[in-house]
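Asker: my questions concern the predicted model and sequence given below.
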Amino acid sequence: MPRTGSSGRPAGVDPELLWSQAERPRRGRPPAHNRAAIIAEAVALADAEGLAAVTMRAVASRIGAGTMSLYSYVPNKETLLELMIDHVSGDHRLPPGPSGNWRADLREIAHEQRAIMHRHPWLPGALPAQQTLGPNTLAVWEYTLAVLAPVGLDARAMLETFSVLTGFVASHVLYELAQERTVEAAGRTSGELLDKQARHLRSVAAGGGFPHLAQALEATSSDPAPQAVFDRLLDRMINGLTAAT
């Protein structure tokens, strides 16, 4: 038996129906709303209040429509989420083509992803639920595969490389966002919290029971800049993913 959503309609996303067909014009009076406006309002709501706040009822209220009328534009919340993910994927500033420096291009792709995820904090958590790829997402994939073409990876490895890279960025942004919430809740700066943690770890390591930890702490900055940390980890990720070349 197929799953059903809260409206009683079949749940799940049909990619052919979603992406291969434009919104069909209706007979009679022009529609009061359109899919693009609905998606924009859903994204704005998620940006402001989190993905849990995005319900069909809440989005309908924001555009001044009845909840049931929203289903004539978007059949279920799963489809709405797919549309939202592809909408924000359109934020990517894609060059006309690769620069010829594939490492630099991969870094730039990752930087773009990180910036987009910080603008839309719900996105990292939404990506694992993504069921299909829309036109904006496909454009990013196509550009990335063009960047990776000179690396010498086979087709599957190129696809997996971008998937793992995206997963790394999403995971790191989730960590950064959690740290920001922790700092805000503590009422201190990130540097103050890191210094307090470092003092604790050094006092523990000084007992001699953790020699490797003590050595690592000696070489670690007490207040690493978030961008520098991201870039350092990103370079390691890229090196690891392309090591076969």
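Answerer: Right, received. Where do you want to start? Numbering: from 1, shown residues only.
Asker: C-alpha only now, for contacts and for neighbours.
Answerer: Noted.
Asker: can you show me the strands along this protein?
Answerer: Under the criterion DSSP state E, the chain carries no strands.
Asker: longest helix in the protein, by number of residues?
Answerer: The residue-count maximum for a helix in the chain (DSSP state H) belongs to helix 155-186.
Asker: and that helix, how far out from the chain middle?
Answerer: 8 Å (Cα atoms, centre = their mean, to the nearest Å).
Asker: packing partners of that helix?
Answerer: helix 102-119, helix 123-126, helix 135-148, helix 190-205, helix 226-241 (3 or more Cα pairs under 8 Å, 6 or more residues apart in numbering; DSSP states H and E).
Asker: and the first one, what does it pack onto?
Answerer: Judged by 3+ Cα pairs under 8 Å, 6+ apart, the packing partners of helix 102-119 are helix 135-148, helix 155-186, helix 226-241.
Asker: list of residues touching it?
Answerer: 47, 88-89, 91-93, 98-99, 123-124, 144, 147-148, 150-151, 165-166, 169-170, 173, 177, 234-235, 238 (Cα atoms under 8 Å, 6 or more residues apart in numbering).
Asker: hold the first one in mind and look at this next one:
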Amino acid sequence: MAARSEPGGDARLVWERPEPPARPALSPLSRERIVRAAIELADAEGLESVSVRKVAAALDAGPMRLYGYLSTKDELLDLMVDAVYGEITPPEQAGEDWRATLRALAHRTRQAAHRHEWFADLFGGRPHMGPNALAYLEVALAALYRAPGFDHIDTAMQAAGAVNAYVIGAVRSEIAEARAERATGLDERQWQDTSAPYMSRMLASGRYPTLVEVVRHATHPDADATFDAGLGYVLDGIATHLTR
């Protein structure tokens, strides 16, 4: 039997013709897989490395496929932030002790930010609207609003805002220190040693007597204790305000 072929095609019989190169099956996608890949990329290389193209490459998919699940990079960042809020908010309802609830949320937020440093660059500002972020806010406000003394929702919101502002500032400071250590190769003690001669001259000038007391007598607790102490001052201030 003669071989049949289309014009310009291969005239050999099917048994003699090589098969075309195998095309890989399309990798399955979901919004959860996309967000998880983006978070892994940000954890490893920083937030600036995250793009739809790079996330698609990590998933062995074309960038256009990802646009079926999200429209912009900003939406991807929103999804990433909300996924981290899902790590923070405990599944159980808030307890009766508003201080314990806010303290737990603050520490869980700090721990999440140290797992995902890029998160510290994105929280704060306008409230996040994802379901996990809303659940986080609900736990904090519910713990306050049903506690004695928080007789108006404005009081609960202002108290929650004060705690949140402290957590954002403290965590960003810690992350900035960690980044500086990596950038310079000097830990805090080594950095202090390099600046010690200058600081000695400045303190000897007599213009900074309180800073001299800090150098001579401050205990300089570790980061965990420092964070918890500062958080305690904020919570104590809220409690004092309620008793007025």
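Answerer: Happy to help now that I have it. Model, not experiment: these values are computed from the prediction.
Asker: tell me how far the residue mapped onto F230 of structure 1 from structure 2 lies from I168 of structure 2.
Answerer: In structure 2, the position corresponding to F230 of structure 1 is occupied by F227, as judged by TM-score structural alignment. F227 of structure 2 sits at a distance of 11 Å from I168 of structure 2 (criterion: Cα to Cα, to the nearest Å).
Asker: kindly report the same for L26 of structure 2.
Answerer: 41 Å.
Asker: neighbour count: the two, which is higher?
Answerer: Applying other Cα atoms under 10 Å to L26 of structure 2 and I168 shows that I168 carries more neighbours, namely 18 against 11.
Asker: tell me who's in contact with that one.
Answerer: I168 of structure 2 neighbours (Cα under 8 Å, 6+ apart): 120, 123-124.
Asker: which position in structure 1 aligns with K54 of structure 2?
Answerer: K54 of structure 2 maps onto A58 in structure 1, by TM-score structural alignment.
Asker: er, D121 of structure 2 actually
Answerer: Checking TM-score structural alignment: D121 of structure 2 goes with G125.
Asker: which position in structure 2 pairs with A46 of structure 1?
Answerer: In structure 2, A46 of structure 1 lands on A42 (TM-score structural alignment).
Asker: once you drop chain neighbours, what's closest to its match?
Answerer: V50 (6.1 Å; Cα to Cα, 6 or more residues apart in numbering).
Asker: any idea what S71 of structure 2 aligns with in structure 1?
Answerer: Using TM-score structural alignment, S71 of structure 2 pairs with P75 in structure 1.
Asker: what about its match, how many residues nearby?
Answerer: Neighbour count of P75 of structure 1, defined by other Cα under 10 Å: 21.
Asker: burial of the match of D121 of structure 2, as a residue count?
Answerer: Counted with other Cα under 10 Å, G125 of structure 1 comes out at 14.
Asker: roughly how far does it sit from D231 of structure 1?
Answerer: G125 of structure 1 is 22 Å from D231 of structure 1, by Cα to Cα.
Asker: then A225 of structure 1?
Answerer: A225 of structure 1 is 10 Å from D231 of structure 1, by Cα to Cα.
Asker: among those two, which residue is more densely surrounded?
Answerer: D231 (14 against 11).
Asker: any idea how far the more buried one lies from W122 of structure 1?
Answerer: D231 of structure 1 is 22 Å from W122 of structure 1, by Cα to Cα.
Asker: what of G100 of structure 1?
Answerer: Here the criterion is Cα to Cα. By it, G100 of structure 1 lies 33 Å from W122 of structure 1.
Asker: with I38 of structure 1 instead?
Answerer: Using Cα to Cα, I38 of structure 1 is found at 17 Å from W122 of structure 1.
Asker: can you check R114 of structure 1 too?
Answerer: 12 Å.
Asker: one more: Q113 of structure 1?
Answerer: 13 Å.
Asker: which position in structure 1 aligns with M80 of structure 2?
Answerer: Using TM-score structural alignment, M80 of structure 2 lines up with M84 in structure 1.
Asker: is its match in contact with V43, as I believe?
Answerer: Yes - between M84 of structure 1 and V43 there is a contact under Cα atoms under 8 Å: 6.1 Å.
Asker: so for the two, which sits in the more crowded spot?
Answerer: V43 (26 against 23).
Asker: what about L29 of structure 2, neighbour count?
Answerer: Neighbour tally, L29 of structure 2, other Cα under 10 Å: 16.
Asker: OK, contacts around the equivalent of it over in structure 1?
Answerer: Using TM-score structural alignment as the criterion, the counterpart of L29 of structure 2 in structure 1 is H33. If you count contacts by Cα under 8 Å, 6+ apart, H33 of structure 1 has them with I63.
Asker: residues near the equivalent of G134 of structure 1 over in structure 2, how many?
Answerer: Residue pairing (TM-score structural alignment): G134 of structure 1 is matched to G130 of structure 2. Counted with other Cα under 10 Å, residues neighbouring G130 of structure 2 total 17.
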